[in-house]
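1. Sharing a sequence plus its predicted fold:
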Amino acid sequence: MSAIQPQPISIAPGVGRLLKHLGVTHKLTSVQTSGAYYLCEAVFGPESGSPLHIHHFEDEVIYVLEGAIDVRLDNEKLQAPVGGIIHLPKNIPHALYNPLKIPLKIMVYAIPGGLENYFDEMETALEGGVSDNETFNEISIRYGIEWLE
């Protein structure tokens, strides 16, 4: 049985599946890339971010489209302005933060693909009114994401 050959594709600005609760828009899914990677656009509100966490299954590459990002590691902070790139290998604890008073917009490449399935499950849970950490942790564990705070 042979793998499906990925096809060339063009994604126009503003196109993609928006996950409203998460502020994430799917741009290229692992189905479209034969599992090679997943690409999304994410928006963080002013002075907001994600808690410290680890991705055990995928590397991430973050490209800043608008604003600026701070990435907290164990004892270090990486920063990137518009046009900047941050590479986060799997198994590295990190927290993302928008230090500015304007929204942050980033492109996130997750390699290999599959992270979109995590986002989809989390969005479905949030749409259904789920708000307990136990459910969120169960979903996270299935996708190799460990929350440290």
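-> Received it, and whenever you're ready, just let me know what you need. Residues are numbered from 1 along each chain as shown.

2. rest of the way, CA atoms for contacts and neighbours
-> Will do.

3. Run the chain-centre distance for the helix or strand harbouring Y109.
-> With elements delineated by DSSP states H and E, Y109 resides in strand 104-111, which encompasses its position. Mean C-alpha position of strand 104-111 versus that of the full chain (CA atoms, centre = their mean, to the nearest Å) differs by 6 Å.

4. Just list what that strand packs against, helices and strands only.
-> Applying 3 or more CA pairs under 8 Å, 6 or more residues apart in numbering; DSSP states H and E, one finds that strand 104-111 makes contact with strand 38-44, strand 59-66.

5. Alongside the first one, take a look at this:
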Amino acid sequence: MSKTERKVVDRDQIEPVCWFGEEGRFLLNAEDTGGLYSFYQITTRPGSGPPLHVHETADEAFFVNQGRYEFEVGGVTEVISAGTVIYGPRGVPHRFVNVGDEPGQLLVIHTPGGVEHFFRGLSALVANGRPDWAKMQELATSHRIRGFQPPPGAHGDLGGPPPGARGGAGAPPGAARGARG
């Protein structure tokens, strides 16, 4: 691990990365924390979220900053609201979906750091709006993520506009209750 320096980040100065109806802003990257963790904000449009998956070597903590989300962690499903944190340990299947009527927002700590590389790759793969699930699964596997499967009936525009973009309200067909990152 390298020596880390003090860093002050203005969220609005961070270029967003978009994937599956979600917009991420990586506030602290692995390079900023000596590889210890990544800290980022995700904004999701209603009905959006990643497919059920497992991080083999990473833990995640999600703080609901705005909205309501249905989380499934280790086979237990529950709806949580703003002000609540939920922990997803490594090796445990998990997913979430924004169940509110407005864009929601999560703050996430992912340890060890480096998940931003996965999301930047994912963003590039869905940039044209037509996901190639084989390539996305290959990317996930390279980042030690298992179970990254398309939701039932998913075969459309899952890249979609970012949550705040005009015309971006609502999830594309087949995206609800399936896409998780």
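-> Yes, it's here. All values derive from a computational prediction rather than experimental measurement.

6. about what we covered before: which one, of the helices and strands packed on strand 104-111 of structure 1, ends up nearest to N98 of structure 1?
-> strand 38-44 (6.6 Å; CA to CA).

7. To what extent does the closest one diverge from structure 2 after superposition?
-> On superposition with structure 2, the mean distance recorded for strand 38-44 of structure 1 (mean CA distance after the TM-score superposition for structure 1) is 0.9 Å.

8. Tell me how far I9 of structure 1 lies from K27 of structure 1.
-> Here the criterion is CA to CA, to the nearest Å. By it, I9 of structure 1 lies 11 Å from K27 of structure 1.

9. So those two - more neighbours on which side?
-> Comparing I9 of structure 1 with K27 by neighbour count (other CA atoms under 10 Å), the higher total belongs to K27, at 23 against 9.

10. State whether that one is indeed within a strand.
-> Yes: remark: K27 of structure 1 belongs to a strand, assigned using DSSP: H, G, I helix; E, B strand; the rest coil.

11. ok, it touching L18?
-> No: K27 of structure 1 is beyond contact range of L18, at 9.2 Å (criterion: CA atoms under 8 Å).

12. quick one: contacts for the residue most central in space within structure 1?
-> With distances taken as CA atoms, centre = their mean, V108 lies nearest the centre of structure 1, 5.5 Å away. By CA atoms under 8 Å, 6 or more residues apart in numbering, the contact set of V108 of structure 1 is 39-42, 60-63.

13. Measure how buried D74 of structure 1 is and give me the count.
-> 10.

14. if you skip the residues just before and after it, what's nearest to it?
-> Nearest-residue entry for D74 of structure 1: P93, 6.7 Å, with adjacent residues in sequence omitted and distances by CA to CA, 6 or more residues apart in numbering.

15. Alignment lookup: the one you found to structure 2.
-> For P93 of structure 1, the aligned position in structure 2 is occupied by P93, per TM-score structural alignment.

16. and the contacts of V108 of structure 1 as JSON lines, adding neighbour count?
-> Conversion of the contacts of V108 of structure 1 to JSON lines gives the following (neighbours: other CA atoms under 10 Å):
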{"residue": "L39", "neighbour count": "24"}
{"residue": "C40", "neighbour count": "21"}
{"residue": "E41", "neighbour count": "22"}
{"residue": "A42", "neighbour count": "20"}
{"residue": "E60", "neighbour count": "20"}
{"residue": "V61", "neighbour count": "17"}
{"residue": "I62", "neighbour count": "22"}
{"residue": "Y63", "neighbour count": "22"}
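
17. What helix or strand is the closest residue in space to F71 of structure 2 that isn't next to it in sequence located in?
-> With CA to CA, 6+ apart as the criterion, F71 of structure 2 has its nearest non-adjacent residue at 4.3 Å, and that residue is F96. For F96 of structure 2, the element it lies in under DSSP H and E is strand 94-98.

18. And that strand against structure 1, how far off on average?
-> Strand 94-98 of structure 2, aligned to structure 1 and superposed, deviates on average by 1.0 Å (mean CA distance after the TM-score superposition for structure 1).
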